[in-house]
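Okay, sequence plus prediction incoming.
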Amino acid sequence: MDIRPWLPLALALTLTGTPAQAAARQPDTCGGSALRDHPPAVNFRVDNDLFGGHHQDQGYTNGAMLTFVSPNLVDYTDDPCLPAPARWINRHLERLQPGGFDQQNMIFSVGQGLFTPTDSTRADLVEDDRPYAGVLLANFGYNARIGDRLRTTQLAVGMVGPSAQGKQVQDAVHSVLHDEKFRGWKNQLHDEPVFRLLQERMRRWPANNAAGWGWDAISHWGGAVGNLATYANGGGEVRFGWQLPDDFGSSPMRPAGENTAPTRGARLPGWSGHLFATTDARWVLRDITLDGNTFRRGHSVDKRALVGDIGYGVALMRGKWKFALARYHRSREFEGQKERPVFGSFTISRTL
């Protein structure tokens, strides 16, 4: 068995533990009403272009991410709700951590994304279509909230290329589904360490939590720098439903979306659910999955500088569980792209 795909997850669990384990290790100093009102959580998200429709196995073809969310924290370096190794790491990343806010929490995630051209049957280099690419990432995130505003900062580090195990994962999934395997993975991007430093700011209107039927809107703007991706972006999300959550968005693709932002007060009892629609526009300076390797010559395409997403979905919550299903439509990302990308996302979340 090849153990490389499991190394980031094993490292994450070794260094930080799960939020439940972190709280359990400090029973005298971590807990009480604050922990009950703002418990840790774990999210698992799957993206796939097959959710977008028939014959959509192309572009951003598949992704998966496992995310651990801390409870609301006193601070990032001394709070006993974080295990000692996580506090040690945070002391070395203090410049990334915002200050002067009412509430704050931390996330840690590991994930993988796969990118392929349209024609799965060609084993040669498809020069007029996007490169084959697998991306494996570990992500540290810091969220800070004051009233109806949120600032999120995230640092992602990982690998693109054969070591990201894109071919192996896609072949395994296609074998289970009895689908044809893509033949051109030998042309994928070369191994390269990657990083991305991302920051977004969000604002929610209205700021109060709805006890019955209600709506809200969340704006966002920010950007990212790194050899993985460099861009500036902005957009928004609107939601309508029963007992809207007191957070900053339900889109699983947003950096502080889907049950990861600090909350105020306990979750309301019984069933709750809502519809949401989201937009995002990006001015892209670099995208390694389109521009190719940074330090080696290889396959690339002429990317478009302006890219937009429109998404819509539904979220349901009861007790400790939350489910979200979304679908996204993206504008063409490079010159000569035959179809506009369409993909879906499913997220399951549980507070601990």
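Perfect, I can see it now.

From here on, just use CA atoms for contacts and neighbour counts.
OK.

Show me which residues of stretch 85-105 are buried.
Neighbour-count burial for stretch 85-105, with 16 or more other C-alpha atoms under 10 Å as criterion, is recorded at 86-87, 90, 96-98, 103-105.

Also stretch 145-163?
145, 148-163.

From the buried residues of stretch 85-105, which land in helices?
Using DSSP state H to define helices, the subset of these located there is 86-87, 90.

Which SSE is immediately downstream of the helix or strand containing residue 193?
Taking DSSP states H and E as the definition, one finds residue 193 inside strand 192-205. Scanning forward in sequence from strand 192-205, with DSSP H and E defining helices and strands, the next element found is strand 213-225.

Measure how far that next one is from the centre of its chain, please.
Here strand 213-225 is found 15 Å from its chain centre; the criterion is C-alpha atoms, centre = their mean, to the nearest Å.

helices or strands next to that strand in the packing?
Of the remaining helices and strands, those touching strand 213-225 by 3 or more C-alpha pairs under 8 Å, 6 or more residues apart in numbering; DSSP states H and E are strand 192-205, strand 229-242.

Next up, a structure to set beside the first:
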Amino acid sequence: MRLLLLLFLLLPWLGHAAPADTLRPLSAARLLRYTYANDLFFRTDYYFTQGMTLTLVHPALARLPTRHLLAAGAKGSTQGYGITLRYDGFTPLRIQDAFIRVGDRPYATYLYASIFRTSNQPTRQQRLTTALEIGFIGPAAGGKQLQTAIHRITGNAEPRGWDYQIRNAPIVGYRAAFEKLLLARASHVELLATTEASLGTLYTYAATGLRLRAGYFHPYFADSDGKKTSTSEGWQFYGQATLEGRAIGYNATLQGSLFRNNDPYILAPTAVRRGVLRSSGGVVLAHNKLCFEAAAAWVSPEFAGARSHRWGQLVITAAF
């Protein structure tokens, strides 16, 4: 509900024309995407326990003043604009304990908006994405209320440690990602290289990785979104997998906020793993302007004494 309310605040912008840039044409892509992730798909209930995103891509978002803070990309690249509202929640291994589990993951929840700009170059088969991220971490995100309500409805154990979660603090960050096609075979296999860096009060990291797609699909760089849901016709069906390595500089869900030091419990910097692997794999089914995706994600241990963790994710995208 909070994601929808925040998105509705942007609706007045959608009726106005976007500023023209003759050197960088504007993408006509219009789409809405919802993502739901939960580790319950693997019958676990700890670490990253639940997340949701709501993404709007629309050319009118080019009117937002934040476009001046986002890199424009090379001349001739097609510009796409969007905003993602993101909610994620984290817990320790045992949510039934009504005390601080020293050495375990802290309770944490955040909610933020990621205002992004894509610079897509189909001829060079590459894309630059930059994003400004603004929001907050802490009880105001509603993690305690949401998880408690879901567990009561489903008859699961009620979480008892949310009173020790990381306290309210602002999130401010900037993220840049670059994608480049490495090889393509017979229009049914694509391998891409990815690099990404984030500097902010929530996450600071540098990452590099690979994305593999195999099946029947439109080329990844055929439009500014990468799935071509805004203009494609017919069927697409393919599998995809990613592998990424991250060098971690800061993780506020483990270390607390940079702006305050009154959190009931956080991990020491020496306990945070500075090298983390992440991977995912799933299938995508698309027809005309609708796209469905089911995937599983995995992350290596993020702090000393932690376990690796996995969760499931469902995505639906609709173009309009």
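Noted; the coordinates are in hand. Please read all numbers here as calculations on a predicted model, not as lab measurements.

Name the residues that touch the strand holding residue 193 of structure 1?
By C-alpha atoms under 8 Å, 6 or more residues apart in numbering, the surrounding residues in contact with strand 192-205 of structure 1 are 148-161, 216-230, 248, 255, 293.

That strand vs structure 2 - mean distance after superposition?
On superposition with structure 2, the average gap between strand 192-205 of structure 1 and its aligned counterparts reaches 1.0 Å (mean C-alpha distance after the TM-score superposition for structure 1).

list the contacts for the aligned partner of residue 116 of structure 2 in structure 1?
In structure 1, the residue paired with residue 116 of structure 2 is residue 141, using TM-score structural alignment. Residues near residue 141 of structure 1 by C-alpha under 8 Å, 6+ apart: 106-108, 152-155.

The host helix or strand of residue 141 of structure 1: how far from the chain's middle?
In this structure, residue 141 of structure 1 is located in strand 133-146 according to DSSP H and E. The chain centre lies 7 Å from the centre of strand 133-146 of structure 1; the measure is C-alpha atoms, centre = their mean.

count of neighbours near the counterpart of residue 289 of structure 2 in structure 1?
Using TM-score structural alignment to pair residues, one finds that residue 289 of structure 2 aligns to residue 320 in structure 1. The local packing count at residue 320 of structure 1 equals 12, with neighbours defined by other C-alpha atoms under 10 Å.

Same question for residue 15 of structure 1.
16.

What's it aligned with over in structure 2?
Aligning on TM-score structural alignment places residue 15 of structure 1 opposite residue 10 in structure 2.

got the contact list for its match?
With contacts defined as C-alpha under 8 Å, 6+ apart, residue 10 of structure 2 is in contact with no residue.

distance of it from residue 63 of structure 2?
Relative to residue 63 of structure 2, residue 10 of structure 2 is positioned 11 Å away (criterion: C-alpha to C-alpha, to the nearest Å).

same deal with residue 238 of structure 2?
Distance of residue 238 of structure 2 to residue 63 of structure 2, given as C-alpha to C-alpha: 35 Å.

again with residue 249 of structure 2
33 Å.

How about residue 141 of structure 2?
Separation of residue 141 of structure 2 from residue 63 of structure 2 (C-alpha to C-alpha): 28 Å.

Can you find the partner of residue 215 of structure 2 in structure 1?
Under the alignment by TM-score structural alignment, residue 215 of structure 2 pairs with residue 241 in structure 1.

surely that match meets residue 273?
Yes - in terms of C-alpha atoms under 8 Å, residue 241 of structure 1 counts as a neighbour of residue 273; the distance is 5.7 Å.
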